[in-house]
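1. Got a sequence here, can you model it:
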Amino acid sequence: MTKSTVRKAIIPAAGLGTRFLPATKAQPKEMLPIVDKPAIQYIVEEAIESGIEDILIVTGRNKRAIEDHFDKSFELEKMLEEKGSLKLLETVRNVSELADVHYIRQKEPLGLGHAILCARKFIGDEPFAVLLGDDIIRSQPPCLRRMIDIYDRARASVIGVLEVPWEEVDKYGIVSPRAAAQDGYLAIDDLVEKPGRDQAPSNMAVIGRYIIEPEVFDILESLPPGRGGEIQLTDALRILNGKRPMVAYPIEGKRYDTGDKLGYIEATIELALQRDDLQESLTAYLTELAAKLSKR
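-> The predicted structure follows:
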């Protein structure tokens, strides 16, 4: 039987965002703005541009703002229309019309693997995408679109990877590639969750983009807690790879780790520089600032 194409995506958004306290005390970290757009909207837009039809956001406590953002806001729209702010009105309406967005609550913080397991009924028996909200990846075509194309060719789960400095391998799941990349992807021999530098099989880190076959749900359901006492997605993928070999896609384009303070600042500056309404004035400011810093 021919497998269906990838139509559904999961965006886990139940984390507490402790690295951005106190800003995230009463606001989801996924709603922190990159210029004037919340970080999670960049992720949703990538999914839509990649052909995804249905999106499930896995939320936790105090995440209602995410649902409100992608819902219609009748009062706001009416006010903008009455004021004649038609451009802003179009922007607001476009957000609520982006895609069919669904929500489910992860009632306990049991890890990324558990968050994915919460989506089992929504996904059913289909391959699906996972996009982590901390990773904004800018490329054309979109990163997820390239991964779906690889899935259609390889008929295997696809893991997005990126080379990271060796001193940072203990922050990521790491893949052990079987051979050099061919046809845009490489076979995976093994995966290790956050190894020490001496134990890491490579510096190819798992980044927040996945195409996963539904067999992973049976694995997650019986998987014991791993590192940190949580259900680790990397542990489940390692088992899945032993049953149904997976491939890795070395991502192209620019990746911003917005879960890191410096990465968040870099994303804000660089994405602002790509905007026609900000580029000239921001470039002038940064030039002036660089001159001042060079004199210190």
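
2. CA only for contacts and neighbour counts going forward, please
-> Fine.

3. hey, where'd the strands end up in the chain?
-> In the chain, the segments counted as strands under DSSP state E are 8-13, 33-34, 37-38, 54-59, 100-105, 128-131, 135-138, 158-163, 173-177, 186-193, 204-212, 247-250, 254-257.

4. Of those strands, which is nearest Glu266?
-> Closest to Glu266 of the strands of the chain is strand 254-257 (CA to CA; 7.4 Å).

5. Double-check Leu32 against Pro38; I have them as touching.
-> Yes. Under the criterion of CA atoms under 8 Å, Leu32 makes contact with Pro38 at 5.3 Å.

6. what do those two both touch?
-> Common contacts of Leu32 and Pro38 (CA atoms under 8 Å, 6 or more residues apart in numbering): none found.

7. Counting by contacts, list what the helix ranked longest in the chain packs against.
-> As assigned by DSSP state H, the longest helix anywhere in the chain is helix 279-294. Helix 279-294 is packed against helix 261-273, with contacts defined by 3 or more CA pairs under 8 Å, 6 or more residues apart in numbering; DSSP states H and E.

8. Enumerate every residue touching the most centrally placed residue in the chain.
-> For the chain, the residue nearest the mean C-alpha position is Leu132 (2.5 Å; CA atoms, centre = their mean). Residues in contact with Leu132 (CA under 8 Å, 6+ apart) are Ile11, Pro12, Ala13, Ile43, Gly208, Arg209.

9. That one and Gly259, how far apart?
-> Distance, Leu132 to Gly259, by CA to CA, to the nearest Å: 10 Å.

10. same check, this time on Glu266
-> For Glu266, the distance to Gly259 (CA to CA) stands at 11 Å.

11. and for comparison, fold this next one:
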Amino acid sequence: MSNKVTKAIFPVAGLGTRFLPATKSVPKEIMTLVDRPLVQYAIDEARAAGIKEFIFVTSRGKGALEDYFDHAPQLEQELKAKEKDDLLDILKSTNMDSGEIAYVRQHKALGLGHAVWCARRLIGDEPFAVMLPDDVISGGTPCLQQMVEAYETSGGNMVAAMEVPREKTSSYGILDVAEDMGSLVSVKGMVEKPKVDDAPSNLAVIGRYILSPQILKNLNRMKEGAGGEIQLTDAIAQEIGGSEGVYGLRFNGRRFDCGSKAGFLQATVAFGLEREDLGGDLRRYLHEVVAADKAAE
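-> The predicted structure is shown next:
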């Protein structure tokens, strides 16, 4: 079995009901964060980490997502004719070569574990990444790249982790830490959405994983877990104490929960401020809004 991670699964079958009515006709994953779809941030992060094969677990109504990665000859010709080379370069950067991307249908919404299991035949006997596009992470070195670099030493199974306020632990999968080695921790337990008083730590699992193919075998035998769904964390937890082990990586970067409206707005502001062409105007506007609020108090 190779130790190199070249495949990534993107579970994108959800209906995005928290963003209705927008998601009535537009898949949540191609809603724009500044001027790029959510999923493009995940793709760019995966490419930076060395991912070569992109596997999307979709559902009915996701045709616009598939079209996004296809070539647009008419638009490309128009941009070329108008000599808009900068826009043409941006457009070409979103294209995916034939054979680079694959789509698998999840016919029933049975949870994240089930979505990953749906892609099992395309993974085979090699380690793979799982990326949740809702979790957008900004920072210097992309999160998955940090994980791949750590994985080359640790092996096993790895989850991205960050500390959250104790009162919010019931919203996450939480790690029970066996040994804290700084940025990397070894794990002796994982609890999916525990009661606040029962949480073993405040170290939460975020939507980035590097997993061994054994996880897929575990999912073959999985039954419903928390929330009546097949939980990926339950399948990972079965490897704790085994020969490969489970690790958490405290990544460097800021995570935005773009599955929520508040998180999406926060990410829009943060990414807008980072842009050279937008940051100045946006910053001035925000100062004006804050000043107006203070004057009204």
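
12. ok so, going back, so which of the strands of structure 1 gets nearest Gly229 of structure 1?
-> Nearest of these to Gly229 of structure 1, taken as CA to CA: strand 186-193 at 12.9 Å.

13. Format the strands of structure 1 as JSON lines; extra columns: distance to Leu289 of structure 1.
-> Shown next, in JSON lines, are the strands of structure 1 (distance: least, CA to CA, whole Å):
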{"stretch": "strand 8-13", "distance to Leu289 of structure 1": "36"}
{"stretch": "strand 33-34", "distance to Leu289 of structure 1": "21"}
{"stretch": "strand 37-38", "distance to Leu289 of structure 1": "25"}
{"stretch": "strand 54-59", "distance to Leu289 of structure 1": "39"}
{"stretch": "strand 100-105", "distance to Leu289 of structure 1": "42"}
{"stretch": "strand 128-131", "distance to Leu289 of structure 1": "35"}
{"stretch": "strand 135-138", "distance to Leu289 of structure 1": "26"}
{"stretch": "strand 158-163", "distance to Leu289 of structure 1": "31"}
{"stretch": "strand 173-177", "distance to Leu289 of structure 1": "38"}
{"stretch": "strand 186-193", "distance to Leu289 of structure 1": "41"}
{"stretch": "strand 204-212", "distance to Leu289 of structure 1": "33"}
{"stretch": "strand 247-250", "distance to Leu289 of structure 1": "35"}
{"stretch": "strand 254-257", "distance to Leu289 of structure 1": "23"}
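
14. Figure out which of these is closest to Phe70 of structure 1.
-> Short answer: strand 100-105, nearest of the strands of structure 1 by CA to CA, at 7.6 Å.

15. Identify all contacting residues around the closest one.
-> In contact with strand 100-105 of structure 1 (CA under 8 Å, 6+ apart) are residues 14, 53-61, 67, 70, 118-119.

16. now the angle from it to strand 54-59?
-> 30 degrees (axes from the mean of the first three to the mean of the last three CA atoms, to 10 degrees).

17. Any buried residues in strand 100-105 of structure 1, and which?
-> Val101, Tyr103, Ile104, Arg105 (16 or more other CA atoms under 10 Å).

18. Then stretch 2-10 of structure 1?
-> Neighbour counts over stretch 2-10 of structure 1 (16+ other CA under 10 Å) mark Thr5, Val6, Arg7, Lys8, Ala9, Ile10 as buried.

19. what about it, start to end distance?
-> Between the opening and closing residues of stretch 2-10 of structure 1 there is a gap of 23 Å (CA to CA).

20. try stretch 50-69 of structure 2
-> For stretch 50-69 of structure 2, the first and last residues are 19 Å from each other (CA to CA).

21. Also stretch 8-24 of structure 2?
-> Across stretch 8-24 of structure 2, the terminal residues are separated by 27 Å (CA to CA).

22. quick one: that stretch to chain centroid distance?
-> Centroid separation between stretch 8-24 of structure 2 and its chain, computed with CA atoms, centre = their mean, to the nearest Å, is 13 Å.

23. and if you look at stretch 246-256 of structure 1?
-> Relative to its chain's centre, stretch 246-256 of structure 1 lies at 12 Å (CA atoms, centre = their mean).

24. now swap in stretch 22-32 of structure 2 and tell me
-> 16 Å.

25. Could you do stretch 229-239 of structure 2 as well?
-> Stretch 229-239 of structure 2 sits 17 Å away from the centroid of its parent chain (CA atoms, centre = their mean).

26. and the end-to-end length of it?
-> Taking CA to CA, stretch 229-239 of structure 2 runs 19 Å from one end to the other.

27. what lines up against Arg284 of structure 2 once you look at structure 1?
-> Mapped onto structure 1 by TM-score structural alignment, Arg284 of structure 2 lines up with Ala284.

28. OK, contacts around that match?
-> Listed by CA under 8 Å, 6+ apart, Ala284 of structure 1 has no contact partners.

29. Pull up the gap between it and Tyr264 of structure 1, please.
-> 21 Å.
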